[in-house]
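**Student:** Could you work out the structure for the sequence below:
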Amino acid sequence: MKETRYVWQFNLQRQEQSSVDVYYDLVTCKKVVCKTIQKSAHPQLLHQFHMEIQVLSQIQYPFMPSILDIKENQETLSLFETYIPGMNLKDWMNCHPIQTRLFRFFYILQALNCINHLHEKEILYVDIKRENFLIHHQILYLIDFNGCVYDQSQGIYFSSPSNADPELFLNTPKTYSMDIFAFGTFMSSFYARKNWILSKCLKKDSKKRFQSIHQLKWTYIIYSFIKLIIVFILSVFLVLNGGKETLERKYKAHPKDELIFIQLYEKDLSKQKGTYYEKIQSNLYQWIQVKTLKESLKNPEIAFYMMKQAILSQNSMYCQFFIENIPQSIQTQNKELTQFLIQIKEKQITLSFCDQYITYLNQSQELDTLSIFMNLLVDEQIIVSNLNELFELHEKMTPNHPEFEICSIFYLEYCLFLQTKELSLPVPDSYQQSQNEQVQTLIHYLERS
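**Tutor:** You can find the predicted model right below:
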């Protein structure tokens, strides 16, 4: 940008004909998001860009970005909107499973209010998924409106396969029912099992779903309130009858309850000494001796959580234990993590696995094991085949992610290793902007080499 008002900070996303960057506004002294598209881009992309401008021009909601400015030149069109800090909800939920379970009612309610506000403007969001929500200080913000259409529109320009209404691509007017189905897929990520509200949202026949987001919202509030009353009554009954259960007793009584399990596991983890990875190793050593652990591993969510813990430990003995004790059906559902466990167990990381795992991480965006994976690439001195895909993966790592600093360090060490083999990888913009002293030192070494 040639405008002196806006000073470039870092890139959030870059594609062939568009980009999303963060700038510093010298007038307001605030960060802003700038979305830019080439005028030569595909007409569908241009339509989506103009649609986002239209939507942002109509909405005035504290938990959505506001349009600030539009710039145009002979080649590009740029949209400036408010910058919202935070992490995308999918990554945040992976990092905070307990908070997700405890406060899911409030997160779902906030999301419902955002979609309801759009419906009041006769706008369908269409692509409702966790990646399109940012969470900051426990508040959800809805972003990315380029997939929106108006109620009764005939065409849809964008939707993710995971949340697409079965009637989406029929030649019929698009209605609010599409968003209700998509919201059902969004809600399902907060629950291990379907409840009747989810089932009603996900009915294939749109006429059998909730008739509006407003109706869904109040049904969900009443349903949650009734559950809360029941839990309160049971709690009072237990207290009056002298029932005082410790977390350990609760776990023994309900070894498959993922909330109780993770609470107890992380409580024990906090008591361990050493670095984060040493704490995990010590904690796993204690837990593999717990008799009820094998029963707990029959719960897919607990198994998934413990597979990642074993990977973070980098200990072949622990990896072998979970390979032997997690049901085969769950291992099949998580074949990439299972393969990672096998690689660590056999103490031999293969090139084919590394290439497959990079693709898996790019598709799933489950970045909490990325630091360990990069560490193994450096230690084993493996040159992956898909270096460009590895770079794209690290471009997705945002400064707000808990693994950001350690991933940036391992990535730069890997770049230095590649230079010894006369190969190179670019450094993501976010890493270059890092204030970490070790990161800056490694970048300096790369530039000198």
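**Student:** Please count neighbours and contacts with C-alpha atoms only from this point.
**Tutor:** Noted.
**Student:** So what touches stretch 134-141?
**Tutor:** 63-65, 84-89, 92, 107, 110-111, 133, 142-143 (Cα atoms under 8 Å, 6 or more residues apart in numbering).
**Student:** Try it again at 7 Å.
**Tutor:** Residues outside stretch 134-141 that contact it (Cα atoms under 7 Å, 6 or more residues apart in numbering) are Phe63, Met64, Pro85, Gly86, Met87, Asn88, Leu89, Tyr107, Gln110, Ala111, Phe133, Leu142.
**Student:** Then stretch 49-67?
**Tutor:** The contact list for stretch 49-67, computed with Cα under 7 Å, 6+ apart, reads Phe80, Glu81, Thr82, Leu140, Tyr141, Leu142, Ile143, Phe145, Asn146, Cys148.
**Student:** try it again with 6 Å
**Tutor:** Here stretch 49-67 makes contact (Cα atoms under 6 Å, 6 or more residues apart in numbering) with Glu81, Thr82, Tyr141, Leu142, Phe145, Asn146.
**Student:** Just among the residues you listed, which is most surrounded?
**Tutor:** The residue in those with the most neighbours, by other Cα atoms under 10 Å, is Leu142 (25 neighbours).
**Student:** can you list the contacts of stretch 134-141 in JSON lines and add secondary structure and distance to Gln263?
**Tutor:** Shown next, in JSON lines, are the contacts of stretch 134-141 (DSSP: H, G, I helix; E, B strand; the rest coil; distance: Cα to Cα, whole Å):
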{"residue": "Phe63", "secondary structure": "coil", "distance to Gln263": "31"}
{"residue": "Met64", "secondary structure": "coil", "distance to Gln263": "33"}
{"residue": "Pro85", "secondary structure": "coil", "distance to Gln263": "28"}
{"residue": "Gly86", "secondary structure": "coil", "distance to Gln263": "24"}
{"residue": "Met87", "secondary structure": "strand", "distance to Gln263": "23"}
{"residue": "Asn88", "secondary structure": "strand", "distance to Gln263": "23"}
{"residue": "Leu89", "secondary structure": "helix", "distance to Gln263": "21"}
{"residue": "Tyr107", "secondary structure": "helix", "distance to Gln263": "20"}
{"residue": "Gln110", "secondary structure": "helix", "distance to Gln263": "25"}
{"residue": "Ala111", "secondary structure": "helix", "distance to Gln263": "26"}
{"residue": "Phe133", "secondary structure": "strand", "distance to Gln263": "26"}
{"residue": "Leu142", "secondary structure": "strand", "distance to Gln263": "29"}
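**Student:** One more sequence to fold, the one below, so I can look at both together:
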Amino acid sequence: MILNDRYLIQEQIQKSSWINVYVVEDQLTSKLYIAKEVLKEANPILIHQFHVEVDVLSQLEHKHFPSIIDVFETRNSMILIETYFKGIDLGQWLLKHDKISQKLKKKWILDCIDMLQHIHEKGFLYIDLKPENLIIVDEEIYLIDFNACLEKTSHQAILASKVNMAPEFLETGYLDQTSDIYGMGGILLALYSRGPCRKLAQKCRDTLPSKRIRSMKQLKRCFLLCCRAKYILSIIICILLSVFLFSLLFRYTLATPLSKYLDTKNSSDLISAYQFTLNQAEGTYQQKVQDTLYLWIDNGWISTSVLEDEKVARFLLKQAIQSQNISWCSYILNLLNDDVKDQLIDLVLLTNVYIEQTQNIQYEHIHRFLNDLKTKTLSTSQKMENMFLILNVINECEIILKQQDLDILYKLQSNLPDQQNEILRSLANAYLSYGLIIQDEDLEFKIPSFYTELFKDDLEKLEIIQFLGG
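**Tutor:** Purely as a prediction, here's the structure:
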């Protein structure tokens, strides 16, 4: 079939009651294009959106947008001929590729921000941003389907994907440029599974427009800052720590467990010395661990000889994981000799899992760790520290526990005494975070009854508990 005596249909890629989309070949140039056909008897909104796409594309010139080649009518339909980007959409691309470089992620996000900023500067909102509307061709990203676009001042009804649309439109019908910020949040979530960019995505997806990033320019600045966050954070930490290290060292040089350990360098004195410095630190339990471990590593107080003691090695490996600092985990692990690693096989494996942050792990080691935790005779504080340890690992690596292991984790917490302390709150926070990770899995996630009392003054946590079914 030939359209307008010129465009030979090669393939039909979309068909509905009123809309057809084809790949066509121009008989004059042999080039391939996209042909979008809307029947004249279609829903008036679809007809309006056909005219919108023609109007918008005629005003937008951008290397990552399709260009209008031809527009014409037949007796029964209206047809738009536009550029054909021969590739696959972003969603399909991500399914086919296990890994994507940070450089490519950054390029695509910056290109998307640039495209949307260009649309906004021309007086339009894109509205329907989703992975299916982003086409990847030779690692370049292109935006298609402009039929849901609106002028910034328009209140015209539109047909777009409700799952991707900003919630305020569904509630009030109001849209502004923060509605496209909401869409960009979805693209960030598709590309980033953790870290500062994930947090930025959540900021973009806030249900309240007033709490989102306000413009594409601001989003670009925030995104570039997030990309550099780990380097900036390291600098900030060093600056902040350098301020208080002197005061800490002054206090620690008195007659204390630390001074005793520094005099003898005896492994039997290390844990009490470390606990002493931990108790002197301020903030949440995790912040205390981070500050204390930094202090010990920075001052060279941890030697290979003291780590020949299995008890000391186990203790410091747990502290390293609880710090959630990959470099410190690697540092402690590299100081261990092979004999000690053999004695601590489960903990060493878990530390390696955390360092690699990989999904390709041996699940049986997680299972064995939980079963050991269930059967071993440990103090309450030791149990909490071990549970906090395992939760840090499965949260970071997004490991989906089997129901039997999830039940073990629940029962271990349920048997803890109902008390208010920082370690218990940190443990509970980590457990609730894990509940959010597995909320879409076919698992029964149970919450200890004392959590409600534990977080009675924290409305956000109470809402999460209610959301997770507690």
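**Student:** In the stretch 101-250 of structure 1, mark out all the helices, start to finish.
**Tutor:** 177-188, 196-201, 213-240, 247-253 (DSSP state H, counting those that start in this stretch).
**Student:** which parts of the longest one are buried?
**Tutor:** Which is helix 213-240 of structure 1. For helix 213-240 of structure 1, a neighbour-count test (16 or more other Cα atoms under 10 Å) marks Ile213, His214, Leu216, Lys217, Tyr220 as buried.
**Student:** Equivalent analysis for the last one, please.
**Tutor:** Using 16+ other Cα under 10 Å as the test for burial, helix 247-253 of structure 1 gives Tyr251.
**Student:** Relative to the whole chain's centre, how far out is whichever helix or strand comes after that helix?
**Tutor:** Later in the chain than helix 247-253 of structure 1, the nearest helix or strand by DSSP states H and E is helix 258-271. Helix 258-271 of structure 1 has its C-alpha centroid displaced from the chain centroid by 22 Å (Cα atoms, centre = their mean, to the nearest Å).
**Student:** thinking again about what came up before, for ChimeraX, what selects the buried ones among the contacts of stretch 134-141 of structure 1?
**Tutor:** In ChimeraX, the members of the contacts of stretch 134-141 of structure 1 classed as buried (16+ other Cα under 10 Å) are selected with the following command:
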select :63,64,86,87,88,89,107,110,111,133,142
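**Student:** which of the contacts of stretch 134-141 of structure 1 lies closest to Ser352 of structure 1?
**Tutor:** For those, the residue nearest Ser352 of structure 1 by Cα to Cα is Asn88; the value is 30.0 Å.
**Student:** all helices for the stretch 301-449 of structure 1, in order.
**Tutor:** Under DSSP H, counting those that start in this stretch, the stretch 301-449 of structure 1 gives helices at 316-325, 328-333, 335-346, 351-364, 370-380, 387-395, 404-420, 429-432, 437-448.
**Student:** who touches Tyr285 of structure 2 in this structure?
**Tutor:** Glu422, Ile423.
**Student:** separation between it and Glu396 of structure 2?
**Tutor:** 18 Å (Cα to Cα, to the nearest Å).
**Student:** Turn the helices of the stretch 301-449 of structure 1 into JSON lines, columns for distance to Lys291 of structure 1 and mean neighbour count.
**Tutor:** Shown next, in JSON lines, are those (distance: least, Cα to Cα, whole Å; neighbours: other Cα atoms under 10 Å):
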{"stretch": "helix 316-325", "distance to Lys291 of structure 1": "12", "mean neighbour count": "17"}
{"stretch": "helix 328-333", "distance to Lys291 of structure 1": "20", "mean neighbour count": "14"}
{"stretch": "helix 335-346", "distance to Lys291 of structure 1": "22", "mean neighbour count": "19"}
{"stretch": "helix 351-364", "distance to Lys291 of structure 1": "32", "mean neighbour count": "15"}
{"stretch": "helix 370-380", "distance to Lys291 of structure 1": "29", "mean neighbour count": "19"}
{"stretch": "helix 387-395", "distance to Lys291 of structure 1": "39", "mean neighbour count": "17"}
{"stretch": "helix 404-420", "distance to Lys291 of structure 1": "35", "mean neighbour count": "21"}
{"stretch": "helix 429-432", "distance to Lys291 of structure 1": "44", "mean neighbour count": "18"}
{"stretch": "helix 437-448", "distance to Lys291 of structure 1": "43", "mean neighbour count": "14"}
